[in-house]
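**Q** Model the structure of this input:
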Amino acid sequence: MTLPRRLDETRPFVPVRFAVLTVSDTRSAADDRSGDTLAERITQAGHELAARAICRDERAEIAAQLRLWVADAGVDVVLSTGGTGLTGRDVSVEAHRDVYEKEIEAFGTLFTYISMQKIGTSAIQSRACAGVAGGTYLFALPGSPGACRDAWDDILLPQFDYRHLPCNFVEIMPRLDEHLRRK
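**A** All right, here's what the predicted structure looks like:
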């Protein structure tokens, strides 16, 4: 299912800097299909792939990598893939929530809605989530290439296009960390 998009072609495209984190005990750079899917879509859309890494399904390691990228002025958005399921090793959601200052609750809801159109009730097994920390967007996506495509194509692509109306994530980026500047 593709949701309707409205672009204001009079507005300029604004490239965003993305980092991609693959969470897996078994993947390597040679067989990271989900990370490859996200990296390809990011660059095809005109954005910058600022960083990419793979880390084990360890809550502290995932949170540490997220914090490194939150602190990096060269990263605007972090997309992690993997570790959002229900098994004991699936700890990406918990690691993300350790880092979030604010959660974007509607992301998980919208992702589930889109997934339902493709995989039916199996969508209930994903705990995809999103939030903001230190002025950086953070998204935890499932580890399958199909789920990464769905999240990118139907949610992230339009939301990270400044021309997307009626609103988008790019236009509020300068204000994400305004609470930190007031101190």
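
**Q** contacts, neighbours, all on C-alpha from now
**A** OK.

**Q** Just the buried positions in stretch 42-53, please.
**A** The neighbour-count check on stretch 42-53 (16 or more other C-alpha atoms under 10 Å) flags 42, 47-50, 52 as buried.

**Q** ok, so of the residues you listed, who is nearest Gly108?
**A** Using C-alpha to C-alpha, Ile42 is the member of the buried residues of stretch 42-53 that sits closest to Gly108, with 20.3 Å.

**Q** Now do the host helix or strand of that closest one: which elements does it pack against?
**A** Using DSSP states H and E, Ile42 falls within helix 33-44. On a contact count with 3 or more C-alpha pairs under 8 Å, 6 or more residues apart in numbering; DSSP states H and E, helix 33-44 meets strand 17-23, strand 48-55, helix 145-151.

**Q** give me every residue that touches Ser28.
**A** If you count contacts by C-alpha atoms under 8 Å, 6 or more residues apart in numbering, Ser28 has them with Ile54.

**Q** One more, so I can put them side by side:
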Amino acid sequence: MDTMSTEYTNSLNIAVLTVSDTRSLDTDKSGDYLVSAALEANHKVVARDLVKDDVYVLRAIISKWIADPEVQTVLVTGGTGFSGRDSTPEALSVLFDKNIDGFGELFRQISFEEIGTSTIQSRALAGFANKTLLFCLPGSTGACKTAWTKILKEQLDSEHKPCNFVHHL
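**A** Here you go, the predicted structure:
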């Protein structure tokens, strides 16, 4: 057995953040979906929160999580559109040590099959910060399902070949 397969576990510690001016934890279907999907994939959800769309509040909570060695991956839903208060990309991209350009590109490619040209209004993005993965998804539950089932589930699985993100954590 190679050392890589014994060194990594198939379970990650995930934090979920919803960015919304209109939802509460009680009405947050997108955050609920991401929590359920992560748990179903045998990951551990170590934190969950919901914040208003405010650049500095977003940066504060994400900075706390990326400084926490227990948090390996952060899933953010909401604030990626073009409305006046959508500011997730501006808030979080400055925290990235490295961008994962292919995530946003692939997400929009897959979304095109589902929603057509409306996908160009998605500013989904991802990056690494302090060896923590950050994925910023649109706020719709459908978009969260697309991202999870068609990208994230495999890329957060240490057994997915030929490569996955787990060995970078």
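
**Q** quick one on the thing from earlier: possible to save the helices and strands packed on helix 33-44 of the first structure as JSON lines with distance to Asp90 of the first structure?
**A** Below are those laid out as JSON lines (distance: least, C-alpha to C-alpha, whole Å):
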{"stretch": "strand 17-23", "distance to Asp90 of the first structure": "9"}
{"stretch": "strand 48-55", "distance to Asp90 of the first structure": "13"}
{"stretch": "helix 145-151", "distance to Asp90 of the first structure": "16"}
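
**Q** among the ones you listed, which is nearest Met173 of the first structure?
**A** Nearest to Met173 of the first structure, of these and by C-alpha to C-alpha, is strand 17-23 at 11.7 Å.

**Q** Please tell me I have it right and Ser92 of the first structure contacts Ala140.
**A** Yes: the pair Ser92 of the first structure and Ala140 passes the contact test of C-alpha atoms under 8 Å, sitting 6.7 Å apart.

**Q** overlap in contacts of the two?
**A** In terms of C-alpha under 8 Å, 6+ apart, Ser92 of the first structure and Ala140 are both contacted by the residues 82, 84.

**Q** tell me which residues in stretch 18-33 of the first structure are buried?
**A** By neighbour count on 16+ other C-alpha under 10 Å, the buried set for stretch 18-33 of the first structure is 18-24, 27, 32-33.

**Q** Measure how the helix holding Ile42 of the first structure sits relative to strand 48-55, angle-wise.
**A** On the basis of axes from the mean of the first three to the mean of the last three C-alpha atoms, to 10 degrees, helix 33-44 of the first structure is oriented at 170 degrees to strand 48-55.

**Q** picking up where we left off before, Glu105 of the first structure is nearest to which of the helices and strands packed on helix 33-44 of the first structure?
**A** Taking these one by one with C-alpha to C-alpha, helix 145-151 is closest: 14.6 Å.

**Q** buried stuff in the closest one?
**A** So helix 145-151 of the first structure, judged by 16+ other C-alpha under 10 Å, has buried residues 145, 147-151.

**Q** distance of Tyr162 of the first structure from Asp153 of the first structure?
**A** From Tyr162 of the first structure across to Asp153 of the first structure, the span is 15 Å (C-alpha to C-alpha, to the nearest Å).

**Q** got it, and Leu21 of the first structure?
**A** Leu21 of the first structure sits 18 Å away from Asp153 of the first structure, going by C-alpha to C-alpha.
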